[in-house]
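> this is the structure alone, sequence omitted:
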């Protein structure tokens, strides 16, 4: 059974923006400022360039192949099944860890410490139930959460404008090429959710027209928001203050004399985390669906609910895994290999776009080449432990597929 094309341009943009304006926008400026000092804005520009290259590759692939699965489907069709599997496996494992991290982050902002793990688990269950009701219901809840986030970020920018001083842009940690690249990597991972629209390609109306536009609009909007918030942070508390802050956006409103708004910023961060989590549930569910259809995951996960027209079984299995992680696991080191997985995912997408036939390309061929190079450079800025963990997880997945393929070839159970 196929999914139902129910999403229009506005819905697709909302889901993309909700993915990019997650917990990262509330926290990323501290480590980015610690890495680059005043070069943080240069890092943001570099991250935006790499993201634009990746987004254009994703958009033109989605126009050619408007189906579920994103880079998994593109890599499998254009490059071959092993490339697709590398992208899909990296996405599933990395983003499942991100789901657990988002749930815990939301609970950290919204409830007292003793209740955070149970609250995070409850949030996962509720959002999976929302996703099970249909993609239009997912888009509606994502719109409500995004509205809360945008209002809170507007409050932060207003506070910064009322108290900021351009002179505070000086000082802070020294700027270096390595530091700027590290900040670019951090910022890229914070708003690298634009491909979530492509994973829902089977549910978008007029996908060849809507998906490219939605990806470009969502990415452009997210970059503008990050730029406005970054300027508010740097001109209000300065690079040194941002680098030393545990909650830079809360510190901005506090430094502006708007201390009443500090709890409001916490609510915004919680809503952003929940919005990103909801988009991840939808994206992972569709990628699981595509992989199950092709036999790269158990085929039972390919079942589509006949009433809601969503991969409910895949989403529920994801919810069970994430709840288990939330209740039992320390996720401190999980984001490192999640970042590695994101880069692998986009690397495959860019390679697939580079291999497209000339009549299928909407942008020059050098853009996916730039995306490949950007992913490689940003990977070099990751901590070595993250690279090792990410490569190990990818290798385990590839070896698992090799075993399955050989068993199938020999006529055994797979």
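Received, thanks. Nothing here was measured: the structure is a model prediction, and the numbers come from that model.

> going forward, measure contacts and count neighbours with C-alpha atoms only.
OK.

> who are the contact partners of residue 2?
Contact analysis of residue 2 by CA atoms under 8 Å, 6 or more residues apart in numbering lists 202, 304, 309.

> hmm, I typed the wrong one, I wanted residue 6.
135, 136, 203, 204, 205.

> please tell me how far the fourth one sits from residue 63.
When CA to CA, to the nearest Å is the yardstick, residue 204 and residue 63 sit 11 Å from each other.

> quick check: neighbours shared by the two?
With CA under 8 Å, 6+ apart as the test, residue 204 and residue 63 both reach residue 211.

> in terms of neighbours, single out the busier of the two.
A direct count of neighbours by other CA atoms under 10 Å for residue 204 and residue 63 places residue 204 higher, at 25 against 21.

> alright, now check it against this:
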């Protein structure tokens, strides 16, 4: 059934750009900005700027790689073509880990807001949200993208409200007052989570019209838009509230709004945060199910996962697998720890992606590159090198606890890849 059908190209530049913006403007900015302010003080914007540079350098690598291999497998395809099946499958599984853990945790973040506003138990609300979006994903990618775009506009309105509140107070504090250089980089490592999501765009490549050109353009626009919004928000919040107060708040943006506009604003911003967290869950379910589909389509995972529904043209089996795993992980706790655990895996993924681009310039120079990174020394691209250095610097500022948990997950991934490739080899011998 599934082998006879493929995904349908229905998405244009506007749709995937807004999906990317919505994926980036997720739970991170609404929850983590207070914790980051406690580390960097009034220089919060510098932490966002450095995190933006680190993310942006790798996003440029994604632009060239996505134009070379416009496949739903995304990172898996890039690394497999550069370094072979073992490392490609490992990176693919790490991406799936990131999507599952993040979507489950953000679903709990949604449930927390929902509990405060409507007095409902958290865990059933989180599971209900995941199941609701699973139904939307079954219906079709066009409908899923439209739902994401609607919630993205709501997210942007919320951030514009915060920026407008802060504008009259701009200049009221010293934005270069640095608590410590280490604090700036620790905050950058934390808020790096808020920039994740641009890579979801490349996972829609097999459902995008003219992906060779559309995907790099969408990445560029999405990153530039969110960098501007984040830095303006960072300047606004420390202008309205003392960074020490922000650092103790569980709903920092809602608290900034309530200071300027009264208690009703707290409810309004909490509702916007509800849509923001929901949008993140939806887009992670889309991205996670697509990379599972892409890996199965390439033969690295069981072919059953690559089945596409003949009517809706959606990868229904991979959607079900991702949903089931997300519900299993819905009991994860502290969002700051999970954000940094996600960052641990993302830093490894981004370092490998940048290395893949550099290696492919030499190992496969003749592959068509509709988008090619500027600033090269001969074949050697400079931006991936700086992307690797930035990721290593932020990696060094993760806590020991996060690094230990991260390496355990990495080891699980290595064992899973080894078992999978060994079973594939045995099945080939039997045949």
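Alright, I've got the coordinates. Remember, it's a predicted structure, so these values are computed and weren't measured experimentally.

> show me the contacts of residue 2 of structure 1 that map onto helices.
Members of those lying in helices (criterion: DSSP state H): none.

> of those, which ones are shared with structure 2?
Retained in structure 2 (both residues aligned by TM-score structural alignment, their matches' CA atoms under 8 Å) from the contacts of residue 2 of structure 1: 304, 309.

> and of the contacts of residue 2 of structure 1, the nearest to residue 400 of structure 1?
residue 304 (25.5 Å; CA to CA).

> average gap between stretch 270-277 of structure 1 and structure 2?
Here stretch 270-277 of structure 1 is compared with structure 2 after superposition; its mean distance to the aligned residues, by mean CA distance after the TM-score superposition for structure 1, is 0.7 Å.

> that stretch aligns to what range in structure 2?
Counting by TM-score structural alignment, stretch 270-277 of structure 1 lines up with residues 274-281 of structure 2.

> and what of stretch 391-406 of structure 1?
Going by TM-score structural alignment, stretch 391-406 of structure 1 lines up with residues 407-422 of structure 2.

> cool, stretch 289-296 of structure 1 as well?
Going by TM-score structural alignment, stretch 289-296 of structure 1 sits over residues 293-300 in structure 2.

> check stretch 48-60 of structure 1 too.
Going by TM-score structural alignment: stretch 48-60 of structure 1 matches residues 52-64.

> how about the matching stretch: buried residues?
52-64 (16 or more other CA atoms under 10 Å).

> would you confirm that residue 259 of structure 1 contacts residue 253?
Yes. Counting by CA atoms under 8 Å, residue 259 of structure 1 touches residue 253, with 6.3 Å between them.

> okay, these two: which has more neighbours?
residue 253 (28 against 14).

> structure 2: which residue goes with the more buried one?
Per TM-score structural alignment, residue 253 of structure 1 is aligned with residue 257.

> how near is residue 326 of structure 1 to residue 374 of structure 1?
Distance from residue 326 of structure 1 to residue 374 of structure 1, by CA to CA: 32 Å.

> from what I can see residue 106 of structure 2 touches residue 279, true?
No. Using CA under 8 Å, residue 106 of structure 2 is not in contact with residue 279; the gap is 9.6 Å.

> great, nothing more from me.
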